[in-house]
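Q: Return atomic coordinates for the entry below.
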Amino acid sequence: MTNDFLPISRADMDKRGWDRLDFLFVSGDAYVDHPSFGPAIIGRLLEKQGWRVGIIAQPDWRSTAAFKALGKPRLAVLVSAGNLDSMLSKYTAARRFRSEDDYSPGGRAGLRPERATLVYASRIREVWKDVPLIIGGIEASLRRFAHYDYWSDSVRRSILVDSKADLLVYGMGEKQIKEIAAQLAAGIPMNAIRDVKGTCYRAASLDHLWNYAEAPSFAAVSGSKQDFAAAFKLQYDEQDPVRGKTVVQAHDGEYVIQNPPADPLTTAEMDEIYDLPYRRTYHPVYEEAGGVPAIQEVKFSLVSHRGCFGGCSFCAIVSHQGRIIQTRSAESILREAALLTELPDFKGYIHDVGGPTANFRLPACRFQAERGACKDRRCLHPEPCPNLEAGHGDYLSLLRALRQLPKVKKVFIRSGIRYDYLLAEGGDEFLRELCQHHVSGQLKIAPEHIAPRVTRLMGKPGKDVYLRFADAFRRMNAALGKEQYLVPYLMSSHPGSGLREAVELAEFLRDMGYHPEQVQDFIPTPGSLSTCMYYTGLHPLTGEKVYVAKDPREKRLQRALLQYRDPKNYPLVLEALTKAGRQDLIGYGDKCLIRPPRQPERPKGPAAKKARALPPGRDKGKQGKRKARVR
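A: Now for the predicted structure:
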């Protein structure tokens, strides 16, 4: 195994003495050899197993030529749209084209097609009809069943059916790809690989299955929102590697069959993945274009774990990484940190240490390992579970060890903390060290909203919890003699939020004296509970009806309310407050959000008197024309 970049050309293969690849990885992202990028992880892991792997990054999909560049692989073609769903990387919440793509050279937009997984798979099938085709990555993972697609405003078939791939890998994929590679190498036909956890396949019947759960069919969920919600609930409930069943869904005469999720990675397996010989930067072919911007966010950051038991409704982590925390050893993280300090552009700052949620480094409770995550209970919402074992001791030990490394000046935490979990532990030890050593003037947190109706549907803690944490943060910084601030992330137009709730959030911002520079509009991405609510108007886990703002004008009004101080938003805020019946917030009082609209000034002087003397409905121009006709 070498720490050279994985081959991206025939010349690279020739340097290694390869005449043929075992696996070809086609990716919608530029090739960045770093453990935050899927192709690098999967490619390096297969390389360690002894397989020959090459990467075709962002191929020109308008013809088949680019897909043939490295030749036909011996075992399989792997296809991923990249680190983001290709529709999300291309369009904003308002369905406008994005002007930049951080995963492309120079941040240039337009280098990947819409629905990249489908397009790449189609081109591969044109080139090689018999090659085993495996799709994965976030796009395939979250579109594995019939799903609502925001950009077409329709229910689409499973991406496995539309791509005609042989196998779909969902989740992070390391365990799956190792097992699939071993079976293919042993001569097992692709259509016989049906027992790998964390994969989906197509079948004409269910005769070979037992102990499975069948979701309403594609035809049913396309025609009934109630059936769509029921299908989502079933898939959501079985998303557990310990207790989850096989889930099936009929699609036009065949079945999509999802095996239970892959088992959580052990600490040794996590260490193996992050100890692989990554180059930790983008391929040099992108240098002339200015590199790949996405590396800047992660180059000096450390992943400490995967998984999240926070249960935010709008987040798809549950469907991709799961609720069970998978942790790297402190030794592995310190080894990686030492490597970062030797990079020529390291300035002494580690930008982040965390995962989907920074301070979830340990399992939520002792029962998850043998029972899995609870089907009918959330770890933190609406209140912390009695079995929750909140603690930051292990995380603190890791942060202290990182601070002691030579050449390290500061270790920041930027991936976000769950302040309700911090408060659930009790005591001030973690908060004190967080404020003293790991905040650079501002701490970003994500209350998202404060209206009870909205936070309940979001699965987020309420306003009172936020205020408790804000007060504790303020008092701790005062005790430390530091001037540091909270920067809350906020979301507009989430299911459950109408104008009334948006006004409530605006009033909260007024009282807190906070003026957000950025506000995120809710985007219904595939795979999340909130997206199901957006499409169906139902909470799939409870069956309750949910208000959804779908009118573009209302969405603009909600967003404007959260930035009511911005002068260009004045007409929208005025309209929103009027529609919400909150004219009491228009005026000159301390509680008002905006001033009343200016009344046009009455004209003064002789001309004004003459104009006022004209008959009603007449102006000077018409009066003049009338006199001319009389003459």
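
Q: CA only for contacts and neighbour counts going forward, please
A: Noted.

Q: From one end of stretch 156-175 to the other, what's the distance?
A: Distance across stretch 156-175, first residue to last, is 28 Å (C-alpha to C-alpha, to the nearest Å).

Q: mind listing what's buried in that stretch?
A: Neighbour-count burial for stretch 156-175 flags 156-161, 163-175 (criterion: 16 or more other C-alpha atoms under 10 Å).

Q: Please apply the same query to stretch 216-233.
A: The neighbour-count check on stretch 216-233 (16+ other C-alpha under 10 Å) flags 216-222, 225-233 as buried.

Q: Helices - which of those land there?
A: Among the buried residues of stretch 216-233, the ones falling in helices (DSSP state H) are 218-222, 225-233.

Q: Most widely separated two among those?
A: Comparing every pair within those by C-alpha to C-alpha identifies 219 and 233 as the most remote, at 17.1 Å.

Q: which helix in the protein runs the most residues?
A: In the chain, with assignment by DSSP H, the single longest helix is helix 463-480.

Q: Tell me which helix or strand comes right after it.
A: Using DSSP states H and E, the helix or strand that follows helix 463-480 in sequence is strand 485-492.

Q: Just the buried positions in whichever helix or strand comes after that next one, please.
A: Next in sequence after strand 485-492, counting helices and strands by DSSP H and E, comes helix 499-512. Buried residues in helix 499-512, defined by neighbour count with 16+ other C-alpha under 10 Å: 499-510.

Q: One more, please, to line up against the first structure:
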Amino acid sequence: MSFLPITKQECEQRGWPQPDFVLITGDGYIDHPSFGTAIISRILESRGFKVAILAQPDWNSKDDFMRFGKPRLGFLINAGNVDSMVNHYSVFKHKRRTDAYTPGGAIGKRPNRAVIVYSNRAREAYKDVPIVIGGIEASLRRLGHYDYWDDKVRKSILLDSKADILIYGMGERSIVEIAEALDSGIEAKDIGWIRGTCVKAKEIELDEESMLLPSFEEIVSDKKKYCESFAIQYGNNDFITGKRLIEPYGGDVYVVQNPPQEPLSTQELDDVYELSYEGTYHPVYEKDGGIPAIKEVEYSIVSSRGCFGGCSFCALTYHQGRQVRGRSKDSIVREGKKLIAQPGFKGYIHDVGGPTANFRGPACKKQLTKGVCSEKDCLYPSPCSQISVDHKEYLELLRSLRGLPGVKKVFIRSGIRFDYVMADQNDEFLRELCKYHVSGILKVAPEHVSERVLSYMRKPEKKIFEEFSKKYKRINEQLGLKQYLIPYLISSHPGSTLEDAIELALFLKENGFIPDQVQDFYPTPGTLSTCMYYTEMDPLTMKKVFVPKTMEEKKMQRALIHFNKPENRETVKAALIKARRPDLIGVLLGRTFKNQEGGPEKDSRPQKSQNQPIHRNTGKNKRSK
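A: Now for the predicted structure:
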């Protein structure tokens, strides 16, 4: 095995007069299957194509984009594992101080709106070379979308980037079809039929398999039209039922979104994750201290894709889809053995999961032939009667991994959906989770407790979290273990008022929860919640939604969740007075509250591990659900 070439000289050493593709990315080059650049480049390599990697090029001129000479078939461009604007700015639009995907964690190595900037520079370098854009930034901006940083509706990134083809979702099938079409001599402008892609058109033909979306001009000027467009997109994201969507621009240009690609089968996923990855960053970065992002995934295993959880604030539905597919146990065990053989392995597999670890296959058998329900969720407001709830296969997988010689512990950090656990009549999974796969703390994501807010989030009602908490505590007591539960929470989500934030604060105090991870709602492209944030309407019902938008209220809601912090006292007081609940000042800001064992505690908690850093892959939201 060896890394793909990153210089012209390395291409020449391989005997390449020119590469077939130059893959441009906003991240440093990490050849690990948790990174899209690695997967796409290795997939193409396995099909016989020559791929060179141009990682974090100097975008101030076209020179660096000519490093390898003119690629034979095209440029492939992504912003990296994270949208470049999310990578650069916090929800309060403050510039971030580090970049986990850059050598040494340095900032400033990629531009804002990287896909657009890179594409325009590549076009400047070689006007006639096809440009294919993809990755999370392109995928979630594939049609007209609200942009939080500009606070306006922007065009499809396909138009702003002047690229030829946009790949959305998981791109393995699409990129191979595009590469083979280009290699056969078909011009990029004529490759308009491939699933999982968006293309430009000057003329369209509407048929029963196509739907015309409101025009870009309409969604800019009318928020109801924006909601209407989003609702259509939301309902056409399945490979079986999804139609071709057409978005007009000015009457003479159309962006055509072809139906989604079929998810990879178990065998295809196995093949993808067993390609010849180096498993780490390129050695050229050693002098800078390496790339921090590898730390969270170096000893982790991706076991599945897709999520049928359907949380409003998550873009997975729009990007990976609701149909879940899992790798085989044999393939995952083989990867486990490879991890054990690595020199730096110390006995701990950090994660075995996907967007949601305990989802390993389609939610029900019906999805395989009829697709996902377009007007019904699998788990919200309660688990569907047709859903298959079974942890046996995942348990067998975990048992096989922890039984490998050299493995001390197998953690699950990519998210346990607790309502799915509660829907399982057999407690065997939760028992083994507590006994073998938790190290003092289990982090789960109720996100809120207000029924109103939970309904907008499309999350399970509060009582399910309360029942899970009790069962988790009871099982740990039976096992003789002292382990704790920490909730992940979101403040200022659409629908959340100060009263809802106060309700959450009182719940946390009453139950002794001190969250060490609170995320203020971030309106990223492609989510149902972002549509609510921009339009102040629920696009699925067209009913009005309250949205906390002022910085004052957002800070108040966040402070209420961390009411115990001394620096938040004045903000909490102000929030309670504004909400006309001064009677609660002494309740929330007093020094005594109940712990999880039922007894009183003072300022600090005895379980120090609750304040440990969150372990997560910064490119994939590794939150227990």
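
Q: for the aligned partner of residue 96 of structure 2 in structure 1, what are its contacts?
A: Using TM-score structural alignment, the equivalent of residue 96 of structure 2 in structure 1 is residue 98. Contact analysis of residue 98 of structure 1 by C-alpha atoms under 8 Å, 6 or more residues apart in numbering lists 89-92, 109.

Q: related to what we said a few turns ago, kindly indicate which of the buried residues of helix 499-512 of structure 1 lies nearest residue 237 of structure 1.
A: Distance to residue 237 of structure 1 across the buried residues of helix 499-512 of structure 1 (C-alpha to C-alpha) is lowest for residue 501, with 29.5 Å.

Q: neighbours of the closest residue to that closest one other than its chain neighbours, just the number please.
A: Excluding the flanking residues, the one nearest residue 501 of structure 1 by C-alpha to C-alpha, 6 or more residues apart in numbering is residue 451, at 5.8 Å. Neighbour count of residue 451 of structure 1, defined by other C-alpha atoms under 10 Å: 19.

Q: and what of the one 10 residues further on?
A: Counted by other C-alpha under 10 Å, the residues lying close to residue 461 of structure 1 total 26.

Q: what secondary structure does it sit in?
A: Three-state assignment for residue 461 of structure 1 (DSSP: H, G, I helix; E, B strand; the rest coil): coil.

Q: contact partners of the host helix or strand of residue 335 of structure 1?
A: In the assignment (DSSP H and E), residue 335 of structure 1 maps to helix 330-341. With contact meaning C-alpha under 8 Å, 6+ apart, helix 330-341 of structure 1 is reached by 271, 274-275, 300, 302-304, 346, 348, 350, 398, 401-402, 405, 407-408.

Q: next one: stretch 441-459 of structure 2
A: 310-313, 380-381, 415-418, 460-462, 465, 483-490, 493-496, 500, 503-504, 507, 529, 609-610, 623-625.

Q: Check those residues for burial and list the buried ones.
A: Neighbour counting by 16+ other C-alpha under 10 Å classes 310-313, 380, 415-418, 460-461, 465, 483-490, 493-496, 500, 503-504, 507, 529, 610, 623-625 among the contacts of stretch 441-459 of structure 2 as buried.

Q: close enough to count as contact, residue 214 of structure 1 and residue 248?
A: Yes. The criterion here is C-alpha atoms under 8 Å, and residue 214 of structure 1 meets it with residue 248 at 4.8 Å.

Q: Counting neighbours, go ahead and name the busier of these two.
A: Neighbour totals were compared for residue 214 of structure 1 and residue 248, and residue 248 leads with 25 against 17 (other C-alpha under 10 Å).
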